[in-house]
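>>> everything below, folded, please.
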Amino acid sequence: MSNVEAHPAEVLCRSEGLPGPDSACADGVPVELITSREVPLGGPRAMLVRRTLPQRQRSLIGAWCFVDHFGPSDVRDTGGMDVAPHPHTGLQTVSWLFEGAVAHIDSGGGVGTVLPGEINLMTAGTGICHSETSTDGTTTLHGVQLWLALPDAVRNSLGRAFEHFEPQPVALDGGTALVFIGSLLGEDSPVSVYSPLVGAELRLEAGAVLDLPVDAAFEHGLLVDSGDVALEGVALTPGTLGYTGIGSERLRIANTGTGPARLILIGGEPFEEEIVMWWNFIGRDSDEIAQYRAQWQEEDDRFGRVEGYVGHGGPGRDPDGRSRLPAPTLPNVRMRARKNPPPHVQDSSTNSDTRSGS
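Below you'll find the model as predicted:
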C-alpha cells in the first residue's frame, strides 16, 4: 500500500506526551473517537480512501501506524486500485479485503493475489518496493490496508518477505471472528510480527452483544466497516475508529442495528520508540528519511525492482503514465516531533470526541 499524497506530512511518534486520565471508570471503558479523512489513491479518477491513522490526535495503536479503509467502490467509477511500484522502509504492510481482488508484486520475489478473508503481509525491513492493481475481474473493491512499524532492534536486519494466511472462522455468540494477526479467542495467526499485536475481523449479527476478552497490556482500536455498532455504549459510525487504552480485560461490542455489522479490531502493546513517518518511509530521524528518498530517486539497490507490473493505463504504466512512483519533495525544514498521547483515552479537555459508555 502506498501513501500517494503529493504533500505528505511528516510524523514523529512518541509513546509519551500529552496528559491523560486512567483508562478505567465506574460505568465502563472510556472510548476515544478517531474520525477519518478522505485521501485520493492516485490517478485522475482516484479511488478515495478513509484514513484514520496517523492523525494529530493519535499516531499509533501499538505498532499499528497507518489505517486506510476503502469502498465498497465500483471500479467502473473509480478506476479501481492502480499503484505503480513504490518503496517502503522500516515497516510491514497488511492487506485485508472484504470484496474484490488485488494483484501484488514486490522486489523480494513475492507475487500473489489478495483475496477476501486472507491476509497478505509484506515485510520491508531495510527496503522493498511493490505494486498493487485491482484485477480485471474485480467490479467492487472494499477492504483495509494497514502498516506496522518495525522495532529498531530488527528493522535494519530483516530482509524482504511476503506471507499469506487464511484464518478459519471462530464462532462467537451472535457472530464470527477471523484472527489474522496475533492471538485472540484461542486462535493464533502464524504470520511474522515483531512486537505484541492483534488484528481480527469481527462479524456480528443484528442485536448481538459481545463481551470480548482482550489482553489488558494492549491498547485497542475498533474500526467499523458497516452496521450500527456501539463500543462500551458509545456509538461508532462506519469509518470511525474507537480507541481504548491499556488496562481493559474485556471490550463490550454491540450491534444495535437490524442488519449485520462488520468490524476490524487492531491492538498491541504501546510502541515506545520514536519513529518518523513520511510518505512511504519509516525512519528514526529526518536524515534517514532524506537518505531513503534520495536512494529511491536514484533507483538504488536498497529497494530492488518490481518485474511484471502492468497498470490499468497500459503495460508497465499507471493511469498517469508512470512505471514507478516518484517521491514527493521533502519539506524545507527538518521534520519536527509529533507527540503521541500515552496509552489512555484522552479526557474532554484534550479531545472533544471522548465518551464514556454505560
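>>> can we go C-alpha only for contacts and neighbour counts from here?
Noted.
>>> now A101, nearest residue through space, not along the chain?
L115 (5.1 Å; CA to CA, 6 or more residues apart in numbering).
>>> so that neighbour sits against V102, correct?
Yes: with contacts counted by CA atoms under 8 Å, L115 reaches V102, the gap being 7.1 Å.
>>> and these two? which has more neighbours close in?
For L115 versus V102, the count of surrounding residues by other CA atoms under 10 Å is larger for V102: 25 against 19.
>>> what's the separation between that one and Q295?
Distance from V102 to Q295, counting by CA to CA, to the nearest Å: 27 Å.
>>> and what of H86?
In terms of CA to CA, H86 sits 12 Å off from Q295.
>>> the two: which is more packed in?
Ranked by neighbour count (other CA under 10 Å), H86 and Q295 place H86 first, with 25 against 14.
>>> L325 is in contact with the more buried one, correct?
Yes: using CA under 8 Å as the test, H86 is close enough to L325 to be in contact (5.4 Å).
>>> list the contacts for G117?
96-98, 166-167, 178 (CA atoms under 8 Å, 6 or more residues apart in numbering).
>>> let's see this one next to it:
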Amino acid sequence: MSDLEQNPTERECGDDPARAATTLIPPREVPLGGPRAMTVRRTLPARGRTMIGAWCFLDHYGPDEIAETGGMVVPPHPHTSLQTVSWLFSGLIEHRDSTGVKALVRPGELNLMTAGHGVCHSEVSVREEGAPAVLHGVQLWTCLPLEHADTAARFDHFAPEPVEVDGARVSVFLGDLGLPDGSRPASPVETFSPLLGAEIVLAAGARLSLEVDPTHEHGVLLDDGAVAVDGEAVERGHLLHVPPGREGLTLEAGQDGARLMLIGGPPFGEQIVMWWNFIGRSHDDIVRAREQWQAELGHDADGRFGAFDYPGGESLPAPALPHVTLRPRG
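Next up, the predicted model:
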C-alpha cells in the first residue's frame, strides 16, 4: 500500500522505551486515492507513538463495498528499506511487483514484500465469481534495520494454520506466540528484526491468556466487537500500545466477541527518516530515492525500483518534498 497523502509529513520514528503506561491511539481517516476511493483508518504513525518495535505503519480498512467505492486501486509506487505486510479479513487484492510476482492477497494468508534497496508494486481489489465484494483488512509496514536496509527485494507468502484454544482462534503469521494449552504456533517467514504478528478471533465472553516476550512492546488493534487487554478496554478501530515488561497479556471479549490484530517487537532503537513511501537514515537518502523514482516511474526494468506490467495506467509520482531538512529521529 502507498501513503497517498499529497503533503506527507516527516515521521518522528523511534520512541522512548522507558514509557511505562499504555496508550490508546485513535485512528485518523485518510482517503486512499480519488474521490470515489475507499477510506483507511491510520493508527501508525501517530502523534507521540510512531513505532511499535519495527512496525512503523498501520492502515485498517473496511468493510468496504467495492461496487460503491471502487475499492482499492493503488497504481505502481515505490518503497525502500521496509517490508509491507498485507492481511485480509475478506475480499481479494491483486498484488504485482517488480520482482516478477503476481499474486492474490486472500483472507487469512500473509503476503509480505521486502523492499530493501528498492521495489515498486501495485494493489488493486478484485472479485472472483461467487466471492464477496467486500474488502476488509489491514496493511502494515515494518522498518528494516540499517544492516539490512539495502537487502534485495523479494516476496513471501504464508498461510498459517489457525489454532483453536479457550474460545479463540489464533493465526500467527509472523514470529511466535505462547498459548494457554502449552503450544507455541510460529511462522517460518524471515524477518530482519524480531516481530510478532497475529490475528485473534474471540468468541462471546472468551478469556485468553497469552505468553509474550517481556522485551517486546505490543500493539492491539480492535477490528470488531469489544475487548479488554489486562482489564483495559480498547475502542473499536483504536490501537492500544503496551510497553515492554509484561510476560503475558490477557484478552477478554465482550458479549459479541471480538476480532483483533496483535503486533509486537523490541523497541527499534535506531534513528530513521520516514517520508512518503521511503525510509532512509538521512535527508539525502530520501532526496535520492525520490529523484530516482521520478526518473524511473516504474518504467526502467534495470533501475533501482524495477518495472512490471500494470494494465491500469501510469505510476504514482512522488509528492513534492517539504522546504525543510528531514531529520533522523529516534
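>>> superposed, what's their TM-score?
After superposition, the two chains reach a TM-score (TM-score structural alignment, normalised by the length of the second structure) of 0.93; 317 aligned residues with a CA RMSD of 1.4 Å.
>>> could you report the neighbour count for R288 of the second structure?
R288 of the second structure - counted by other CA under 10 Å - has 12 other residues nearby.
>>> tell me how far it lies from M274 of the second structure.
13 Å.
>>> next: L110 of the second structure.
Distance from L110 of the second structure to M274 of the second structure, by CA to CA: 24 Å.
>>> before we move on, what about H121 of the second structure?
H121 of the second structure is 18 Å from M274 of the second structure, by CA to CA.
>>> neighbours of the counterpart of D152 of the first structure in the second structure, how many?
Using TM-score structural alignment, the partner of D152 of the first structure in the second structure is L146. L146 of the second structure is flanked by 15 other residues according to other CA under 10 Å.
>>> same check on P311 of the second structure?
7.
>>> spatially nearest residue to the residue most central in space within the second structure (excluding sequence neighbours)?
Central residue of the second structure (CA atoms, centre = their mean): L140, 0.5 Å from the mean position. Leaving aside its sequence neighbours, L140 of the second structure sits nearest to L58 (CA to CA, 6+ apart; 4.5 Å).
>>> make sure that neighbour is indeed in a helix.
No: assigned with DSSP: H, G, I helix; E, B strand; the rest coil, L58 of the second structure falls outside any helix and is strand.
>>> quick check: the gap between the equivalent of it over in the first structure and A337 of the first structure.
By TM-score structural alignment, L58 of the second structure lines up with V67 in the first structure. In this structure, V67 of the first structure and A337 of the first structure are 20 Å apart, going by CA to CA.
>>> the two: which is more packed in?
Between V67 of the first structure and A337, V67 has the larger neighbour count (other CA under 10 Å), namely 22 against 15.
>>> list the contacts of the more buried one.
V67 of the first structure neighbours (CA under 8 Å, 6+ apart): 51-54, 144-147.
>>> if you set the cut-off to 6 Å instead, what comes out?
Neighbour list for V67 of the first structure: 51-53, 146 [criterion: CA atoms under 6 Å, 6 or more residues apart in numbering].
>>> show only the entries of those found in strands.
Among these, the residues falling in strands (DSSP state E) are 51-53, 146.
>>> take those residues and write them to a markdown table, including distance to A235 of the first structure.
Listed next are these as a markdown table, based on distance: CA to CA, whole Å:
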| residue | distance to A235 of the first structure |
| --- | --- |
| R51 | 19 |
| T52 | 17 |
| L53 | 19 |
| L146 | 23 |
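>>> which of those residues count as buried?
51-53, 146 (16 or more other CA atoms under 10 Å).
>>> is it fair to say I200 of the second structure lies in a helix?
No: counting by three-state DSSP, I200 of the second structure falls outside a helix, being strand.
>>> distance check, it against W141 of the second structure.
In terms of CA to CA, I200 of the second structure sits 19 Å off from W141 of the second structure.
>>> just give me the longest helix of the second structure.
Ranked by residue count, the top helix of the second structure under DSSP state H comes out as helix 283-296.
>>> which parts of that one are buried?
283, 286-287, 289-290, 293-294, 296.
>>> could you pull out the helices for the stretch 51-200 of the first structure?
75-78, 152-155 (DSSP state H, counting those that start in this stretch).
>>> what's the closest of those helices to L210 of the first structure?
Using CA to CA as the measure, helix 75-78 is the one of the helices of the stretch 51-200 of the first structure that comes nearest L210 of the first structure, at 34.6 Å.
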